[in-house]
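Peer 1: Just to be clear, the model below is a prediction. Sequence and coordinates:
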Amino acid sequence: MSRRVLLLGATGTIGRATARALVRHGHEVVCVVRPKRGAVPDIPGTMVRTGDVTSPTSLAREVFRGERFDAVVSCLASRTGGPVDAWAVDHQAHLHVLEAAKTAGVTHFVLLSAICVQKPLLVFQHAKLAFEAALMGSGLTWSIVRPTAFFKSLSGQVKRVQQGKPFLLFDDGTRTACKPISDDDVAEYLATCLSDASRANRILPIGGPGPAITLREQGELLFRVAGKPPRFTSVPVTLFDVIAGVLGALGAVIPPLRDKAEFARIGRYYATESMLLWDPVAQRYDADATPSFGTDTLEAHYARLLRGEVADDRGEHAVF
């Protein structure tokens, strides 16, 4: 059934993939982009509106415009994960959208969240969880999708390997694992939440196809695809603790350093926590229980990157 869908976060790589998936499924898609200088980006098959999601006034006048919508799909996320940005975007902006969505007659809200919120130790995770709770109590039908690691977040060392440098490991590289998933597969999953009744009012962890892969195995895969012998350098995880401690202390005097201290804590989190489903009873990550979806593989993604067919699109999330 075709629906009128408002898509948030449409200019990111996952957002653009989701726009394509929604159009492919026959929906009428209105994309929201941040006000910027220059031309409004072209997202084929959609209508693009410029608006400030942090402003209820802008949402009403420039985005919803008193029109009726059937669903909201949000790929919106804070740019860096810093504390101020996280609470402003991951939480408050979504609350504004939720209230405007109710007024517009929206019945289904699909939220792209993150699997790491199941063990919240960071500010942005608490901000995401606060909105998840608000969405679940909103009275709307909701689907909260929590993907594992994205391909692009595992692409930061492709250029190093191309340049003949060693692949960096945290400790021995076997402490964490994930089931990587592509933008297109995440987008397809988000789009089909609108038509699959089994995904209504559920938290939906999702990984890509195939078994879980450790950081060392990612490096071995990348070297194999590049046709180079594996070379590794180990970085101690305690380095993040030192950096976070120093920046945190300096942040008491120099406020901008507080965000940098949080970025170090984010780095430590991803170096020590697996992006897999957490079993709270057994107190461990469970790769077998982490659902798989899609057909795109990390190996094929690495091959495309090495051939220059796709770009490293991590953007500001490269700090992760």
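Peer 2: Looks like it came in fine.
Peer 1: CA only for contacts and neighbour counts going forward, please
Peer 2: Noted.
Peer 1: From Thr46, how far off is Gln118?
Peer 2: Relative to Thr46, Gln118 is positioned 34 Å away (criterion: CA to CA, to the nearest Å).
Peer 1: For the protein, just list every one of the helices.
Peer 2: For the chain, the helices identified by DSSP state H occupy 13-24, 56-58, 83-85, 94-103, 123-136, 158-162, 183-192, 215-226, 238-251, 256-272, 298-306, in order along the chain.
Peer 1: Pull out the buried positions in the last one.
Peer 2: By neighbour count on 16 or more other CA atoms under 10 Å, the buried set for helix 298-306 is 298, 301-303, 305-306.
Peer 1: The fourth one now?
Peer 2: Residues of helix 94-103 classed as buried under the neighbour-count rule (16+ other CA under 10 Å) are 94-98, 100-102.
Peer 1: Wait, Ala114 touches Glu132, no?
Peer 2: No: under the criterion of CA atoms under 8 Å, Ala114 makes no contact with Glu132, lying 10.8 Å away.
Peer 1: second one coming, line it up with the first:
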Amino acid sequence: MVGATGTIGRATVRALVRHGHDVVCFVRARDGTAPKIGGATVRTGNVTDPASVARDGFRGEQFDAVVSCMASRTGGRRDAWAIDHHAHLSVLQGATEAGVSHFVLLSAICVQKPLLAFQHAKLAFEQALMASGLTWSIVRPTAFFKSISGQVKRVQQGKPFLLFGDGGLTACKPISDDDLAEFLAGCLTDPARANRILPIGGPGPALTLRQQGELLFSLAGTPPKFTSVPVGFFDVIIAVLGVLGTVVPPLRNRAEFARIGRYYATESMLVWDPVEKRYDAAATPSFGSDTLADHYAKLLRGELADDRGEHAVF
């Protein structure tokens, strides 16, 4: 297992252990010590170094499967190609040498319409995995609960919920960490998920951004208040940072982050119908039992912490 220290990674380890698998996690050491991951053996090393992956991760042992929840932290161009592509190639090489027969990859549904560096990096590795000769399962989830929970505190503070345009530009079928983890674990034993690209969303209908806001206000027991942010706001930022980035290289990543923000403000996290040229909620599979309403309610009650980390936008 790689990518085991994030919230989805830890949930996936729990699911794998619950299903009776012996799990070995290969992670980076933090402050010189290995993080504790319940129910799993933890090994440390450098996932971007093929020699370390083989020496410190696989250790010449035989493994049946690799599950990867590994992803770049920010989506910046350099980080994306280093982790979403090159590091995964290192793991794939080690997996082949270790006799692995099945590789389960957590990807992203947004790679259907690739406009960003991290999407191209993910797609490049998907292609390498499919050509590897291993059995593969590529899971492309819709929005995570945590990625659409950034405005809970705003609502609690009496501030308006921010919309892009009229709030109906995009929709998604958000899925919880635990439900996604259960789906990933099931890929190891369900033949119907072998050698397939698997888009997956959570239970219930697709929700627009406005509907997410209305749900949040309803649960908070306060009247809805919305403020519309024009999508052109991102265009201005992207243009300015693009020019400045030619002089100050670190600003190139900031321009990429702005492009990422614009993408999520204008593109739905649903299955894309290339024939009809539209997103199709009905064609986006649903899985699990955790609802966004339950997640929002727990956040409002203080039972969950905001764990978005690098995913924070607001």
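Peer 2: The structure has been received and is ready for your questions. What you see is a predicted model; the values in this text were computed from it and never measured.
Peer 1: TM-score them against each other, please.
Peer 2: Here the TM-score of the superposed chains, computed with TM-score structural alignment, normalised by the length of the second structure as the reference length, equals 0.99; 314 aligned residues with a CA RMSD of 0.8 Å.
Peer 1: picking that back up, specify which member of the buried residues of helix 298-306 of the first structure is nearest to Gly267 of the first structure.
Peer 2: In terms of CA to CA, no member of those lies closer to Gly267 of the first structure than Leu298, at 21.4 Å.
Peer 1: What lines up with the closest one in the second structure?
Peer 2: With TM-score structural alignment as the criterion, the equivalent of Leu298 of the first structure in the second structure is Leu292.
Peer 1: For the residue positioned nearest the centre of the first structure, give its distance to Asp185 of the first structure.
Peer 2: Centre of the first structure computed as the mean C-alpha position; nearest residue by CA atoms, centre = their mean is Ala114, 6.0 Å away. According to CA to CA, Ala114 of the first structure and Asp185 of the first structure sit 15 Å apart.
Peer 1: Quick check: closest non-adjacent residue to whichever residue in the second structure pairs up with Pro41 of the first structure.
Peer 2: Counting by TM-score structural alignment, Pro41 of the first structure lines up with Pro35 in the second structure. Nearest-residue entry for Pro35 of the second structure: Ala29, 6.9 Å, with adjacent residues in sequence omitted and distances by CA to CA, 6 or more residues apart in numbering.
Peer 1: go on, Asp70 of the first structure?
Peer 2: Excluding its sequence neighbours, the residue lying closest to Asp70 of the first structure (CA to CA, 6+ apart) is Val106, at 4.5 Å.
Peer 1: Any idea how many residues pack against the aligned partner of the one you found in the second structure?
Peer 2: The criterion is TM-score structural alignment: under it, Val106 of the first structure has Val100 as its aligned partner in the second structure. Val100 of the second structure is surrounded by 17 other residues when neighbours are defined as other CA atoms under 10 Å.
Peer 1: do the same with the one 4 residues further on
Peer 2: The number of residues packed around Val104 of the second structure, counting by other CA under 10 Å, is 25.
Peer 1: Then the one 10 residues further on?
Peer 2: The tally of other residues near Pro114 of the second structure (other CA under 10 Å) stands at 15.
Peer 1: can you tell me which residue in the first structure aligns to it?
Peer 2: In the first structure, Pro114 of the second structure lands on Pro120 (TM-score structural alignment).
Peer 1: can you tell me how far its match sits from Glu273 of the first structure?
Peer 2: As judged by CA to CA, Pro120 of the first structure and Glu273 of the first structure stand 11 Å apart.
Peer 1: what does Gly294 of the first structure give?
Peer 2: Using CA to CA, one obtains 24 Å as the distance from Gly294 of the first structure to Glu273 of the first structure.
Peer 1: do the same with Ala300 of the first structure
Peer 2: When distance is defined by CA to CA, Ala300 of the first structure is 25 Å away from Glu273 of the first structure.
Peer 1: How about Gly105 of the first structure?
Peer 2: Distance from Gly105 of the first structure to Glu273 of the first structure, by CA to CA: 40 Å.
Peer 1: What of Glu299 of the first structure?
Peer 2: Remark: distance between Glu299 of the first structure and Glu273 of the first structure (CA to CA) = 22 Å.
Peer 1: Ok, Pro44 of the first structure next?
Peer 2: Relative to Glu273 of the first structure, and taking CA to CA, Pro44 of the first structure is found at 38 Å.
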